[in-house]
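Colleague: Below are the sequence and a predicted model; questions follow.
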Amino acid sequence: MEEDELDYLLVPLGLLLLLLYHVWLLFTIIKHPSKTVVGLNAQSRHQWVFCMMSDPLKNGVLAVQTIRNNIMASTLLATISITLSSLIGVFVSSDADNSTSEIVFGNKTPLLSAIKYFSILLCFLVAFLCNVQCIRYYAHVSFLITLPASVDNTETVEYVARNLNRGSYCWSLGLRAFYLSFPLLLWIFGPIPMFLCCSMMSFLLYFLDTTSSFTRRLHRRSFNEDTLKACDVESISQVSQRVCIEEYNLHSPLLHAASNSAC
């Protein structure tokens, strides 16, 4: 098989593999959110918003600082993505008339080379836009999180939780764009590394996105160990408190007797 035929065969197969995985992931998030990390995180953020807004005077500073940390992380990713986009644009414009790209495997035609660089540039631009939207939602939530919310009026809590989840979804889409840029970068070196990267990334993303029996066992192993240690520490503290109370009850009659004799 010739080099051009490998590009026409392996590259669509790798992209189709990633597309089918994300279509399945989207269907699972919509139908069975508890089986995905995205759905569980959305439910956890909803509970966190309800806890923070139940007492804004006490939890307002903690909520604003948490959202500020997320804004700083989104700002960092947005800066990295727009910087990489600018560097790729400068590299393509300066190397447009050169023929040095012909030494790379699978890069014999100028049109194919342009498609490779344009796809990478598009990934970083999408990541930049998603992170900017993430900053927008988080900044809006930082104002709304300090509003007092009663138990009867849950519309405010639902609105704040919805905006917070939208910001998190934009963050996830920005990360997916970064993930997709890895096989596209390897496509510069040929279609075979690109296809292998797509296959490995699908497996790794399945491990990171789902909460199946296999992944749940691996995720909860360290948590169970920490929980057992915490339970042991708590049981030890309870036993020590019980011993102190029993000693106090044992010696308290003697103390009362000594105090009465002294009187």
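Modeller: On my side now, so go ahead. Only a predicted model underlies this, so the values are computations on that prediction, with no experimental measurement involved.
Colleague: hey, let's count contacts and neighbours off CA atoms from now on
Modeller: Noted.
Colleague: gap between residue 137 and residue 42?
Modeller: Residue 137 sits 15 Å away from residue 42, going by CA to CA, to the nearest Å.
Colleague: Sorry, slip of the keys, the one I care about is residue 184.
Modeller: Counting by CA to CA, the gap from residue 184 to residue 42 is 30 Å.
Colleague: which of those two has more neighbours?
Modeller: Per other CA atoms under 10 Å, whichever of residue 184 and residue 42 has more neighbours is residue 184, with 26 against 20.
Colleague: mind checking how far the residue lying closest to the more buried one once chain neighbours are set aside is from residue 57?
Modeller: Closest residue to residue 184 apart from its sequence neighbours, by CA to CA, 6 or more residues apart in numbering: residue 120 at 6.1 Å. Going from residue 120 to residue 57 by CA to CA gives 46 Å.
Colleague: More neighbours: which of these two?
Modeller: residue 120 (23 against 12).
Colleague: tell me which element the more buried one falls in.
Modeller: Following DSSP states H and E, one finds residue 120 within helix 110-144.
Colleague: So for that helix, what gets flagged as buried?
Modeller: By neighbour count on 16 or more other CA atoms under 10 Å, the buried set for helix 110-144 is 113, 116-118, 120-121, 123-135, 137-139, 141-142, 144.
Colleague: Quickly find the element holding the residue sitting nearest the centre point of the chain.
Modeller: Note on the chain: the residue nearest the mean C-alpha position is residue 172, at 6.0 Å, using CA atoms, centre = their mean. Element membership for residue 172 (DSSP H and E) is helix 155-186.
Colleague: Packing partners of that helix?
Modeller: Here helix 155-186 touches helix 37-54, helix 110-144, helix 191-209, going by 3 or more CA pairs under 8 Å, 6 or more residues apart in numbering; DSSP states H and E.
Colleague: this is the other structure I want to compare:
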Amino acid sequence: MEWEKWYLDAVLVPSALLMMFGYHIYLWYKVRTDPFCTIVGTNSRARRSWVAAIMKDNEKKNILAVQTLRNTIMGGTLMATTCILLCAGLAAVLSSTYSIKKPLNDAVYGAHGDFTVALKYVTILTIFLFAFFSHSLSIRFINQVNILINAPQEPFSDDFGEIGSFVTPEYVSELLEKAFLLNTILVFKSME
């Protein structure tokens, strides 16, 4: 039996997907059962404590909150810009009729059929677009946190006589967790 180039695709792609999904299922399990043994759980708890401390002493720490969140927004903007730049570059290479495609096709492992190579490039393009949209949503949530973390916590009373606050540290923490979840998912994907 002769070795075919598509054998690499038939073996490596399923094994890589199996390892990736297995790792993420294990990570999800550990975060749910013992969150402080993972960096995800530890960082989540630290962010929740940080939001509570900032909102408690808002008069003294409001500039610190804005600067910290601004730096996080700048990081998300850099990642989103990089993703969309890579998408544009990949689309330019794919639509190119010049000789640059030949060396790139030789660098691709596995089968080299037109459909297979196109499928591989479209998959990479889709991953980068997903990363761009995730980082954009992350920036949206951080912008909301940036405004709400410095909002006054004045009590209100509704028609039923219940007293509460519009903005609570728990609500702001949830928004911040959503933002960092969108950031973290893509950071894990880019490190693999």
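Modeller: Yep, it's here. Note that the structure is predicted; figures quoted are calculated from it, not measured.
Colleague: TM-score of the superposition?
Modeller: Once superposed, the chains reach a TM-score of 0.84 (TM-score structural alignment, normalised by the length of the second structure), with 179 aligned residues with a CA RMSD of 2.4 Å.
Colleague: Quick check: the aligned residue for residue 6 of the second structure in the first structure?
Modeller: Structural correspondence for residue 6 of the second structure with respect to the first structure (TM-score structural alignment): residue 4.
Colleague: meant to ask about residue 182 of the second structure
Modeller: Residue 182 of the second structure maps onto residue 170 in the first structure, with residues paired by TM-score structural alignment.
Colleague: Give me the neighbour count for that match.
Modeller: When neighbours are defined as other CA under 10 Å, residue 170 of the first structure has 21 of them.
Colleague: got it, and the one 4 residues further on?
Modeller: Residues within reach of residue 174 of the first structure, counting by other CA under 10 Å, total 28.
Colleague: contacting residues for it?
Modeller: Listed by CA atoms under 8 Å, 6 or more residues apart in numbering, the contact set of residue 174 of the first structure reads 126-131.
Colleague: and those residues as TSV, adding distance to residue 230 of the first structure?
Modeller: Written out in TSV, the entries for the contacts of residue 174 of the first structure read as follows (distance: CA to CA, whole Å):
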residue	distance to residue 230 of the first structure
126	43
127	40
128	42
129	43
130	39
131	37
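Colleague: Tell me the one of these nearest residue 86 of the first structure?
Modeller: The closest of the contacts of residue 174 of the first structure to residue 86 of the first structure turns out to be residue 128 (CA to CA; 11.7 Å).
Colleague: what's the spacing between the nearest residue to the closest one once chain neighbours are set aside and residue 178 of the first structure?
Modeller: Take residue 128 of the first structure and drop its neighbours on the chain: the residue closest to it by CA to CA, 6+ apart is residue 78, 4.7 Å away. Remark: distance between residue 78 of the first structure and residue 178 of the first structure (CA to CA) = 11 Å.
Colleague: Can you check which residues contact both of the two?
Modeller: Common neighbours of residue 78 of the first structure and residue 178 (criterion: CA under 8 Å, 6+ apart): residue 127.
Colleague: and these two? which has more neighbours close in?
Modeller: Using other CA under 10 Å as the criterion, residue 78 of the first structure and residue 178 rank with residue 78 on top: 25 against 20.
Colleague: Tell me which residue of the second structure matches up with that one.
Modeller: With TM-score structural alignment as the criterion, residue 78 of the first structure lines up with residue 80 in the second structure.
Colleague: I'd assumed residue 129 was in contact with its match.
Modeller: No. When contacts are counted by CA atoms under 8 Å, residue 80 of the second structure is not listed as touching residue 129 (9.1 Å).
Colleague: Could you pull up the residues touching the residue lying closest to residue 197 of the first structure once chain neighbours are set aside?
Modeller: In space, and not counting its chain neighbours, residue 197 of the first structure is closest to residue 183: 5.5 Å by CA to CA, 6+ apart. The contact partners of residue 183 of the first structure, by CA under 8 Å, 6+ apart, come to 193-195, 197-198.
Colleague: ok, 7 Å please
Modeller: Contacts for residue 183 of the first structure (CA atoms under 7 Å, 6 or more residues apart in numbering) come out as 194, 197-198.
Colleague: Please pull up the equivalent of residue 136 of the second structure in the first structure.
Modeller: Counting by TM-score structural alignment, residue 136 of the second structure lines up with residue 132 in the first structure.
Colleague: Please name the residues that touch that match.
Modeller: By CA under 7 Å, 6+ apart, the residues touching residue 132 of the first structure are residue 78.
Colleague: try the one 3 residues further on
Modeller: Neighbour list for residue 135 of the first structure: 71, 74 [criterion: CA under 7 Å, 6+ apart].
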